[in-house]
Each structure stands twice: as structure tokens, then as C-alpha cells.
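In: I'll drop the sequence and a predicted model, then ask my questions.
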Amino acid sequence: MHLEKATTADFDRIVEILQDGRNQLAEQGIDQWQGDYPNPTHVQEDIEHGYAYLVHSDDDETVGVFTIMPSPDHAYDELDGDWLVDTDAYLTVHRVAIHSNHAGHGYASGLFTQMVDYIKTHRTDIKSIRIDTHEDNQAMQHLIVKSGFKEVGKLHGVYRKDETCIVYEYLTGN
């Protein structure tokens, strides 16, 4: 597998994969992404700013997506917790999804491994990587922790009223 920056030609596939992710969460009874987030406007902005990435299988099929945003990420302004490092030199990962047709093949783990390795190697200015997920999304929480991230706190009502998210951070060692 490999990661690649998305282009405007990838818009429809990204929207499709995020919708599939929304459906997967709903089927599991997880209230994450069940509102207007993420939406096509987010996807368009992610592509235009160069934040959107694709996950490709070895035969070059797009199987997943994610976004890497530069700091500051104001979603974290009201963190109920403490960062591992007080820095503005961080990136935030959002909107991670692997299409259900490709679940269980290690793409999500590979995404995290390749993303972290790339940032550590090519973005030596970056001190940490931050990510959050819904408090009920146990699978994503497991993946994040398995990938070396540490839980640092919670967000309350940032994405939707009455929603709590668990926040994690990874120190790059840079």
C-alpha cells in the first residue's frame, strides 16, 4: 500500500469513502459523523489546501482517505486535559476512513504507520501529531493507541452538542 496527496479528480471517491465510513459507524451504533460532518465542503477545502490524502492498495485502488491539517487546530482550543508537549509545531489528523470493502486487510494500521514515518522523516519541524475520535469508537481508539499515540484528554461539544471525543497525541521525537 501507499499514501498519496489527493487532487480534485479524487473528490467523488473521497466523498464516497467518507459516506461509507458514516454508514459503518451508524451500523455499529456509534453516533460519530451522523450529522453534517464531514461534508463535501470539508472535502473540497481539504483538497484545495493540500490536506487530503488517499490510501492506495498495492494494485493502486483507492481504499481509504484521511486529512492532515497544520496547526493551529482550533477544535482543540478547549481541550479538557494536557498535551504531552506545549507546541505550535504539530499536525492534526482528521477524517480517517477505510472503505468497508477493504476492511480487515491492515490498511488502517498501514495508514498510521506510513503517515507517522513520513512526518518524522520529512517534516522534522513537527514535534507532535494530534488526533481525536468519538468516545464510543472503540475500534479507532484501539488503532490510535496501537499506533503509539497517548491519550491526553477529551473534547466536549466541539463537533456536535453533547458529543465527547477522546484526544490523543504522538511525539515525533523531532
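Out: It's in.
In: contacts and neighbour counts: CA atoms only from here.
Out: Noted.
In: how many neighbours does T92 have?
Out: By other C-alpha atoms under 10 Å, 19 other residues sit near T92.
In: is the residue sitting furthest away from the middle of the chain within a helix or a strand, and which one?
Out: Of all residues in the chain, D59 has its C-alpha farthest from the mean position, at 23.3 Å, by C-alpha atoms, centre = their mean. In this assignment (DSSP states H and E), D59 forms part of neither any helix nor any strand.
In: quick one: the helices in this protein?
Out: 11-27, 40-49, 107-122, 138-146 (DSSP state H).
In: take the one below as the second:
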Amino acid sequence: MKFVQAKEEQLPEIINLYDNVVQVMNENGIDQWGEDYPNPDVLKRDLEEGNLYLLKKDGKIAGAVVLNKEYEPEYKQIPWQDRSGNFLVVHRLCINPSFQGQGISKILLDEIEEFAKTHGYSSIRLDTYIPNEKAMNLYEGQGYERRGKFYFPTHQEPFMAFEKELIHS
């Protein structure tokens, strides 16, 4: 498997990936994402800013994620452990539905952690919709610690903020 920065010519495939993921999430009663998000404009911006990364397996996109230092205003109320200001934020992490159930999400999180360490970050922050039990269990199982609940105005249910402090070897 390869963890690579997305290229412009991959954008149609990436948009299709997120559309498929949203459909599967909605079919499973998880309305974390919808038709309006993540939309092609958001994904195009991620790509143009160089923040969109892919996990490729056998030439296909197995997973995708956006990595940067940007965060939502709601993050300001969270009691983060790492106060250095040197954190990486994970956005729009998804696994291709045809690769789900193969441990790809754990591999992608390992790649994100390696990326963060290589680039000198001291911690990783991310969040997920609390009704998304698979994601909640995944993050806790990979050593991420719950830091607090918050609400986005577009959702009825809360989100959980997670953090993982990194140990550099």
C-alpha cells in the first residue's frame, strides 16, 4: 500500500469515492455527511492546497484524508492536552466501501501518524459524529483519547473530539 498526495487528475475518482461513502453512511443511518458535504468544491480546494492524501491499494483508492492545521471554531472549547500549538488536524477521513472490513482504516491512521511524526507534529486532533460507533471505536482502539463533545449547528447529535499525543523516536 502507498500513502500519497492526491493529484489533480484523480479528482473525479476522489469525488466519486466520497459520494459512495456518503451513500453507504446514509444507508447505515449515519447522517454525518450529506449531499452538501463534502462537496466537489471542498475536495477541489483540498487538492489545490496540497492537503488531500490517498491510501492506494492495487492501484485503487482504498482511503482518503485531508491533513492540515485548520480547525473548526468549535474546537476552541475543547480541553486539549497538547497546548504546544503544533498539532495536525484530520478531516474527511474515509475508506472506500469496497475496501471496508479489511483493516484499511487502521493502516490509514498509522500512515497519518507517521506523516505527523515525519513533519514534526506533537499531536493529532480529529473528531467524529458520536452516532458513528465504528469510527468512535476505531479511534479509541488506535490510542486516541476523548477530549470532549461539541455540536455543529447543522447536526442534532454531538460530535466527539479526539486527540493523540505523539512520541518521537
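Out: Noted; the coordinates are in hand. What you are looking at is a predicted structure, and each value in this text was computed from that prediction instead of being measured.
In: for the most centrally placed residue in the first structure, give its distance to R130 of the first structure.
Out: Nearest to the mean C-alpha position of the first structure, counting by C-alpha atoms, centre = their mean, stands H94 at 3.1 Å. Distance, H94 of the first structure to R130 of the first structure, using C-alpha to C-alpha, to the nearest Å: 9 Å.
In: and for A89 of the first structure?
Out: 11 Å.
In: with T92 of the first structure instead?
Out: 5 Å.
In: can you report how many residues neighbour F3 of the second structure?
Out: The burial count for F3 of the second structure: 19, using other C-alpha under 10 Å.
In: if we ignore the residues flanking it in sequence, what's nearest it?
Out: L55 (4.5 Å; C-alpha to C-alpha, 6 or more residues apart in numbering).
In: which one in the first structure is aligned with the one you found?
Out: Aligned counterpart of L55 of the second structure in the first structure: V55 (TM-score structural alignment).
In: roughly how far does its match sit from R123 of the first structure?
Out: 19 Å.
In: give me the more crowded residue out of those two.
Out: More neighbours surround V55 than the other of V55 of the first structure and R123, with 25 against 15 (other C-alpha under 10 Å).
In: state the distance from the more buried one to E163 of the first structure.
Out: 28 Å.
In: quick one: contacts for K2 of the second structure?
Out: L54, L55, K56, K57 (C-alpha atoms under 8 Å, 6 or more residues apart in numbering).
In: repeat that for M69 of the first structure.
Out: M69 of the first structure neighbours (C-alpha under 8 Å, 6+ apart): Y51, L91, T92, V93, H94.
In: and the counterpart of the fourth one in the second structure, how many neighbours?
Out: Think V93 of the first structure. For V93 of the first structure, the aligned position in the second structure is V90, judged by TM-score structural alignment. Using other C-alpha under 10 Å, V90 of the second structure has 20 neighbouring residues.
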